[in-house]
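S.K.: got a structure for you, letters missing:
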């Protein structure tokens, strides 16, 4: 049988391999790169966007359990935590310079100057 999965790790190792990942094999298939394509990458500086959240800058560390959840740390510290994709946005240059999330009014002033 010809497979469309070139050099798949199960080939010639697992008797249940029939051209695609089997469910009994110990060789685990890695998630596709498309599954974890994202607008946020490790090292990106982000801020929380929810009302009443801390105005600290956060750094993306990596994906957590799902493509919509990230492990983040407070910039310059060792404090880690989770953040959902919908709850964060990239920090602006003005926010990075101020070392905190800016209010909408402060952001508007920063854009003018």
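M.R.: Received it, and whenever you're ready, just let me know what you need. All figures in this text were calculated on a predicted structure; none of them were measured in a lab.
S.K.: alpha carbons only for contacts and neighbour counts from here, please
M.R.: Fine.
S.K.: in this structure, which spans are strands?
M.R.: 45-48, 58-63, 69-74, 80-84, 88-90 (DSSP state E).
S.K.: Which elements pack onto the shortest one?
M.R.: Of the remaining helices and strands, those touching strand 88-90 by 3 or more C-alpha pairs under 8 Å, 6 or more residues apart in numbering; DSSP states H and E are strand 45-48.
S.K.: Next one for the comparison:
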């Protein structure tokens, strides 16, 4: 069987003989993989993924401020909006780079631990 009439490279591709050339077969396979959702990750445009990667926080996460001069209380993520995080039922706002997830020890202590307390916790 010959597919001369349906071959997209007919008259354009130097690899074209009587059947589809390697170039067309690869394109056809990539198109099918993309339609089936089997294409490699770098084949997709990642607009929403980039937004997700900008924040490691999800609704319900328990977080603390990174800096020691900020309050040491535990806070709950209410909503993530780009780089901004709404906390404690929309009563507080912070930029995501100012927060980190609370550790298990901090969850038990119900507050952010100082660097010295964290170091002692790692040793004992």
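M.R.: All right, it came through fine. Please read these numbers as outputs of a predicted model, since none were measured by experiment.
S.K.: that older thread, select, out of the strands of the first structure, the one closest to residue 34 of the first structure.
M.R.: The minimum distance between residue 34 of the first structure and those falls on strand 58-63, with 13.3 Å, by C-alpha to C-alpha.
S.K.: Measure how buried whatever residue of the second structure lines up with residue 40 of the first structure is and give me the count.
M.R.: Counting by TM-score structural alignment, residue 40 of the first structure corresponds to residue 57 in the second structure. Residues near residue 57 of the second structure, counting by other C-alpha atoms under 10 Å, number 20.
S.K.: follow-up on the earlier one: of the strands of the first structure, which stretch is the most buried?
M.R.: For the strands of the first structure, the largest average neighbour count (mean count of other C-alpha atoms under 10 Å) is found in strand 45-48, namely a mean of 24.
S.K.: residue boundaries of the helices in the second structure?
M.R.: 22-36, 47-53, 104-109, 115-123 (DSSP state H).
S.K.: Residues in contact with the second one: which ones?
M.R.: Right, the one you point to is helix 47-53 of the second structure. For helix 47-53 of the second structure, contacts defined as C-alpha atoms under 8 Å, 6 or more residues apart in numbering pick out residue 82.
S.K.: any idea which residue sits dead centre in the second structure?
M.R.: residue 53 (3.4 Å; C-alpha atoms, centre = their mean).
S.K.: one step back: any chance of the helices of the second structure in a markdown table, plus distance to residue 95 of the second structure?
M.R.: Shown next, in a markdown table, are the helices of the second structure (distance: least, C-alpha to C-alpha, whole Å):
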| stretch | distance to residue 95 of the second structure |
| --- | --- |
| helix 22-36 | 36 |
| helix 47-53 | 14 |
| helix 104-109 | 21 |
| helix 115-123 | 21 |
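S.K.: nearest to residue 94 of the second structure, of these?
M.R.: Of all the helices of the second structure, helix 47-53 comes closest under C-alpha to C-alpha, at 16.9 Å.
S.K.: Buried residues in the closest one, which are they?
M.R.: Buried residues in helix 47-53 of the second structure, counted by 16 or more other C-alpha atoms under 10 Å: none are found.
S.K.: what's near enough to touch residue 110 of the first structure?
M.R.: Counting by C-alpha under 8 Å, 6+ apart, residue 110 of the first structure has contacts residue 94.
S.K.: Residue in the second structure paired with it?
M.R.: Match for residue 110 of the first structure (TM-score structural alignment): residue 121.
S.K.: gap between its match and residue 74 of the second structure?
M.R.: Remark: distance between residue 121 of the second structure and residue 74 of the second structure (C-alpha to C-alpha, to the nearest Å) = 18 Å.
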